[in-house]
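[1] Starting from these lines, generate the structure:
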Amino acid sequence: MSHSPLLGLNPIDPQDQRVLDEAVEQARAAIAAFDPELIVLIGPDHYNGFFNELMPPFCLGSQAWAVGDYLTPAGPLNVPEELALSMAAYLMDRHFDLAVSRRMQVDHGFSQALQVLWGDDLDTPPVIPIFLNAVAQPGIARLARCKALGEAIGSYLDGLPQRTLVIGSGGLSHEPPVPTMQHPDPAVRERITVKRLPTEADKAAKTERVMAAGMALARGDHWMKPLNPDWDQQWMNTLRHGELDALCAMSEASIAELAGNSAHESKTWLVARAALPSDHPLHCPVYAYRAIPALIAGYGLMFMHT
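    From the prediction side, this is the model:
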């Protein structure tokens, strides 16, 4: 599923809101019927927990705390520490040199999915969080490596007795005002390099800046990169049909060029889908998409199961 920091902040078209609300209700019902005993949640960060002083392509958390940015709740995630470390050991044994955080900080890239599906109190089944770098080049995870990681996660989960829900939270096409190391202001480069807790004034200024960017995109202002619904729906349909090798044939450069710098977040979907079988069609009872400029998001939601 997509996420947006502007969900609930910027006004959107009533028809878009209706489609989102219906899709979320369908997903909640499908998840309730599945009754997961474990969640594996793959998400990105937006310089709230991970910074350029040390930016891993992937990181698994054995403990995690949501920072509570925008309208998302703050607090601990329900991480099963020993099981998380067991998964980390399994992946390391299969030559994935992923980082492990004993005190991971996550932002709306993780917490919004849990909030939307379970509520503000984050009272969820046990959840193993896996961070995917989607903003800081050159260490952004490559497509084929995301597929391979998902397959390894799926192999690990096949050995567990728990019914497991794998969530990819991110994307689709979008380019919000997330700074990069190419920013001309050294103070901005320092802010995304050195980890520090933001002040309330910092948070308010960031929220105001992102809200203004969303409204600028909704107006069609030329300085905001437009969404790409065709790219979004091609991405979703390719995953739906399990055509993962075709997706991995896409060039890395084309992702930012066609869908925006932050469209690399869509790779969280690829990791999640690769954890499921791709050699035969899967049930897909929930499938929804809307391009919503005010949210700076091609917003998609898809639920599949074996």
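[2] From here on, just use CA atoms for contacts and neighbour counts.
    Fine.
[3] Go through stretch 200-218 and flag the buried ones.
    Lys206, Thr207, Val210, Met211, Ala213, Gly214, Met215, Ala216, Leu217, Ala218 (16 or more other C-alpha atoms under 10 Å).
[4] Redo those as a markdown table? Include secondary structure and distance to Met92.
    Below are these laid out as a markdown table (DSSP: H, G, I helix; E, B strand; the rest coil; distance: C-alpha to C-alpha, whole Å):
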| residue | secondary structure | distance to Met92 |
| --- | --- | --- |
| Lys206 | helix | 37 |
| Thr207 | helix | 38 |
| Val210 | helix | 38 |
| Met211 | helix | 40 |
| Ala213 | helix | 40 |
| Gly214 | helix | 40 |
| Met215 | helix | 44 |
| Ala216 | helix | 44 |
| Leu217 | helix | 42 |
| Ala218 | helix | 44 |
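[5] and the two most separated of those residues?
    The span of those, defined through C-alpha to C-alpha, is set by Lys206 and Ala218 at 18.5 Å.
[6] And this one, please, so the two structures can be compared:
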Amino acid sequence: MGKVVAAVGMSHAPGAIGFPETANPSIRTKLETASKQLGSSLKSSQPDVIFAFLDDHFANFFRELMPSIAISVADSHDEPADQWMEALRIDKRTVFPGAPDIAEKMLAALVGKGWGLWIPGRRTTCPVVPIFINVFTPPLIPYWRAYAFGKAVRDAVETALPGETKVAFLATGGLSHWPPYWNEFQASPDDAFLNRMRRYQTEGKGVLEEDPNLFVDFEEYETEMARKNEWPVDKGHHPLVNHAWDRLFMEKFVAGDKEWMTNLTYEEVEREAGHGAHEVLKWLALLGAMRGAPSMLLAYEPVLEWICGMTSVDFEVSKSKADTNGGVKTNGVHA
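    All right, here's what the predicted structure looks like:
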């Protein structure tokens, strides 16, 4: 029977890696400190495997073939995708070891419970099993379904994994942001760049042979959005970062308010936090995997320069176990 030893969540944004210097120095330091705290939490828990709730960002899956959920059973995973290297100022890809045997057991357990999953095959010291959730190509799974999926993953950890396999959960994405991906409900037919993105999102990597600078232009487009502080469609309604919605979401998340979280709708999130905010579907999966446990908010900052609300959260599993007295459940984890 597997056991959960850590669970963390954090935002991601191209600007945090590609142009971090554009943010206010004190905010950048606060966010980087929180990220290091999450790293320390994972390292000290010594997991045998990390189940990472991720989205693919059109690296492997495209509009013509987009699974709702996919689990990788590959021996290794390398990042970032080629098209992001220059835009993110990265000159060397990182190879993360996979855990195919554990991934296959997880897959079999979930399929046995009625979850239809796609199976993509494809350096840290800990193996990673990516669990991809579609967040950019409607129709998306409902928010309650993402929570239920996370619960099913937790059940599989405790019933299908060998021995005392130590598991960490990680979710990354969000919060509010309007990245320049084409979206059928928000994209203007007159926007030349978004039409280029639509073609890439539909046809795949072959488009880059004809349009090799697409993702360099993607970052320039984002930078211009930040400068103007507006999404180029429906300009009057959307702030690029809706800090009020972000703070409400995190208040509910760290409290483990599963009722509020699972009642979120596609339309509400799209309206209040942008089509990029559907990345919080992965946070719903993480909360489900932790069975609605409360967690600790380490940092939140609205970073307009990165056009994203940035946050870090730790479920502090090891501390919860240490603080448990007489078998009383603390932070949703039994000693």
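[7] Can you calculate the TM-score here?
    Overlay of the two chains. TM-score (TM-score structural alignment, normalised by the length of the first structure): 0.84; 284 aligned residues with a C-alpha RMSD of 2.3 Å.
[8] Run a quick neighbour tally on Lys3 of the second structure.
    Close neighbours of Lys3 of the second structure, defined as other C-alpha atoms under 10 Å, add up to 17.
[9] In the first structure, what residue corresponds to it?
    Using TM-score structural alignment as the criterion, Lys3 of the second structure has no counterpart in the first structure.
[10] ok, and the closest non-adjacent residue to Lys3 of the second structure?
    Lys166 (5.3 Å; C-alpha to C-alpha, 6 or more residues apart in numbering).
[11] and the residue mapped onto the one you found from the first structure, what does it touch?
    Mapped onto the first structure by TM-score structural alignment, Lys166 of the second structure lines up with Arg163. Neighbouring residues of Arg163 of the first structure by C-alpha atoms under 8 Å, 6 or more residues apart in numbering: Phe34, Asp35, Pro36, Glu37, Leu38.
[12] how close does Arg163 of the first structure sit to Ala32 of the first structure?
    12 Å (C-alpha to C-alpha, to the nearest Å).
[13] Same question for Asn48 of the first structure.
    Asn48 of the first structure is 31 Å from Ala32 of the first structure, by C-alpha to C-alpha.
[14] quick one: which of these two has more around it?
    Neighbour count, other C-alpha under 10 Å: between Asn48 of the first structure and Ala32, Asn48 has more, with 19 against 12.
[15] per the alignment, the more buried one corresponds to what in the second structure?
    So, by TM-score structural alignment, Asn48 of the first structure is matched to Ala59.
[16] ok, how many other residues are close to the closest residue to its match other than its chain neighbours?
    Using C-alpha to C-alpha, 6+ apart and skipping residues adjacent in sequence, the residue nearest Ala59 of the second structure is Ala81, 6.3 Å away. Look at Ala81 of the second structure: counted by other C-alpha under 10 Å, it has 13 neighbours.
[17] now swap in Ser40 of the second structure and tell me
    11.
[18] can you map out the strands along the stretch 201-306 of the first structure?
    283-292, 297-305 (DSSP state E, counting those that start in this stretch).
[19] what's next to the longest one, contact-wise?
    By that I understand strand 283-292 of the first structure. With C-alpha under 8 Å, 6+ apart as the test, strand 283-292 of the first structure has contacts from 12, 16, 19-20, 23, 26-27, 30, 218, 227-229, 233, 240, 297-306.
[20] ok, which stretches of the first structure are helices?
    Assigned by DSSP state H, the helices in the first structure fall at 14-34, 81-93, 108-118, 143-158, 186-191, 200-219, 229-240, 244-248, 252-259, 267-274.
[21] and His174 of the first structure, which of those is closest to it?
    His174 of the first structure lies closest to helix 252-259 among the helices of the first structure, at 6.2 Å (C-alpha to C-alpha).
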